[in-house]
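> next come a sequence and a model predicted from it.
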Amino acid sequence: MKIIHLPWALFGLTFLLFSQLLLAEDSDSNVEYKIKAGYLYNFTKFVTWPEDNSQTFNLCILGTDPFGSLIDPIEKRSAFGRPIKLFRFEDLNAFRQSALSGHEAPSNNQQCHILFIDASLDNNFSIKNVFAGRDGDRTLTVGQNEGFARRGGMIGFVQRQGKIKLQINMNALKYSHLTISAKLLEVAELVEGQGND
C-alpha cells in the first residue's frame, strides 16, 4: 500500500486546479479574440471604402498583436474582390516607415484599410499622431479600450455585461471617406468623440 503524504497531495490538487483555471482563462481569451477577429472581417460587409489601386485588402495590427495565429485564417478570405492581407507593426515607427501608412508604393498605392490599434498603444494614442500628417481618413481605425472611440478612433470594442460590444465615433466617421451601414450603427453604442479632422 502506497502512502501519499498530505502536503504532496495538496500540492498536486492545487496544481491541477490552478492549471485548469489557466486553461479556462486562456480559452476565454481565445474566444474574445476570435470574436474580435470575426468583427474585423465582418466590418468589410458593413463599411464601404473609396476605390483605390491596392491589389489586396489590407488589415493592419499596430502594437502588441493580441490575436496571434487566431486571426491568420482571415488571409484565406477576400473583401471587395481582393484577397485580405495581414500586416503587423510592433510600434509607430515601423508603421510610419511602411508603404501602408500612406506613402506611395512603387507599383500601387497601398494603405491599411482597417487599422487595429492594440491596447498597448491606444491608452496614449492620438489618431492624428498615428498618421502623422498622412491621409488617414480612408482607414477604419479600431481599438479595444473603453475610451478609444471617444479619443478619435472610429470603432472601439468594449465589454458590456460580459459581452463584446461596439462603440462608434460618429464625428470621426463624419470626417472620413468611409460609409458605414445603418445596420452596423443599429447594433452599436454611438458616441460623440473627437473627430479626425
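Nice, I can see it.
> for the rest of this, base every contact and every neighbour count on C-alpha atoms.
Noted.
> check which helix or strand the most centrally placed residue in the chain maps to.
By CA atoms, centre = their mean, the chain has its centre lying nearest to residue 116, at 3.4 Å. In the assignment (DSSP states H and E), residue 116 maps to strand 114-117.
> same question for residue 83.
Using DSSP H and E, the element containing residue 83 is strand 82-89.
> picking up where we left off before, isn't the residue nearest to the centre of the chain up against residue 142?
Yes: the criterion here is CA atoms under 8 Å, and residue 116 meets it with residue 142 at 4.7 Å.
> quick one: residue 127 from residue 154, how far?
10 Å (CA to CA, to the nearest Å).
> again with residue 56
22 Å.
> ok, residues contacting stretch 111-120?
With contacts defined as CA atoms under 8 Å, 6 or more residues apart in numbering, stretch 111-120 is touched by 40, 49, 54, 57-66, 99-102, 138-145.
> against that first model, consider the following:
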Amino acid sequence: MNDRIEAINQRGPGNVEPGKLTRRQWLVAALAAGISPARADGELERQVKAAFLYRFGGFVEWPESAFVRADSPLVIGLHEADELAGPLARTVTGRTVNGRVLQVMKLKKADAVGGERAPHIAFVGAQDTTAAQGLLDGCRERPILTVSDSGHVHGLGSVINFLVAEERVRFEVSLKAAETARLRISARLLSAAWRVRPGASA
C-alpha cells in the first residue's frame, strides 16, 4: 500500500508521468488507493490525507484578493494536527499548484487566519471542539478552504470533510460553506466526492 500511495503522490498510478495524468484520473487513482482502517496504520492514513490536502489546491479557485501578490505561495495551515505536519511537508516539498509554491504552517489559534499570513487551506483538527469552532469562526467569510476529518466539525462549517466509507478514506463537500468562503470548487472534484451537500441556491 505504501508503494501505491508513493506512486500516486510522486508520479501517478502505474508510474505515469504527472503531465500525462489528468486531475480527474489522479482523483480516481487516489480514491482507489484509499486505505482500509482495519488494516492500515495511522501513518499511512496521514499520508493519504496529506496527498489530498495537496491536490485539493488544484481544484479550487480563490478570489484574487486571497493572494497578496501574483507570486504569493499557497499556504496550507494545520490546526491541532501536528501529526500531519511531517507527511504534508514531505508531500508538498518541491511542488507547486497552479504555479504557486506550497507552504505548510501551524495554526495555533483563531486569530492566526488573518493578515498576510492567512492560510488558503486550513485543516481543522477535532481534538478540542471549542478550539475547532473558534478556528472555523475565524475563517468564516474569508477565502479559506477549511478541511476537517470529523463529521461533528464538518457540521460546524468546514468546506471539506474526510470520512471513512466502504473501508476507504473519502471526502464530502459542503457547497454552502464554499459559497460563504467565496470559493469555487471544480466540478471534477465534486464528481469524485463521496457526498456533496447543497449550497444556498439549491
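In hand now; what should we look at? Just so it is clear, the structure is predicted and the values come from calculations on it, not from any experiment.
> returning to that earlier point: who has more neighbours out of residue 56 and residue 154 of the first structure?
residue 154 (28 against 19; other CA atoms under 10 Å).
> and the more buried one? What does it align with in the second structure?
In the second structure, the residue matched to residue 154 of the first structure (TM-score structural alignment) is residue 159.
> who touches that match in this structure?
Residues in contact with residue 159 of the second structure (CA under 8 Å, 6+ apart) are 145-147, 173-178.
> how about residue 59 of the second structure?
Neighbour list for residue 59 of the second structure: 185-186, 188-189 [criterion: CA under 8 Å, 6+ apart].
> residue 185 of the second structure pairs with which position in the first structure?
In the first structure, residue 185 of the second structure lines up with residue 180, judged by TM-score structural alignment.
> from residue 135 of the first structure, how far out is that match?
Note on residue 180 of the first structure: its distance to residue 135 of the first structure, by CA to CA, is 19 Å.
> neighbour count winner among those two?
Taking other CA under 10 Å, residue 180 of the first structure and residue 135 do not tie; residue 180 has more neighbours (18 against 14).
> ok, residue 180 of the first structure touching residue 50?
No: contact criterion CA under 8 Å: residue 180 of the first structure and residue 50 do not qualify, at 11.8 Å.
> how many other residues sit next to the equivalent of residue 30 of the first structure over in the second structure?
Aligning on TM-score structural alignment places residue 30 of the first structure opposite residue 43 in the second structure. The number of residues packed near residue 43 of the second structure is 13, by other CA under 10 Å.
> give me the mean distance between the helix or strand where residue 43 of the second structure lies and the first structure.
Assigned by DSSP H and E, residue 43 of the second structure falls within helix 42-56. Once the two are superposed, helix 42-56 of the second structure sits an average of 0.8 Å from its aligned residues in the first structure (mean CA distance after the TM-score superposition for the first structure).
> how about the helices of the first structure, start to end?
Under the criterion DSSP state H, the first structure carries helices at the ranges 6-46, 92-97, 119-122, 127-131, 170-174, 182-186.
> which of those helices is buried the deepest?
Burial of the helices of the first structure is given as mean neighbour count (mean count of other CA atoms under 10 Å); helix 170-174 ranks first at a mean of 22.
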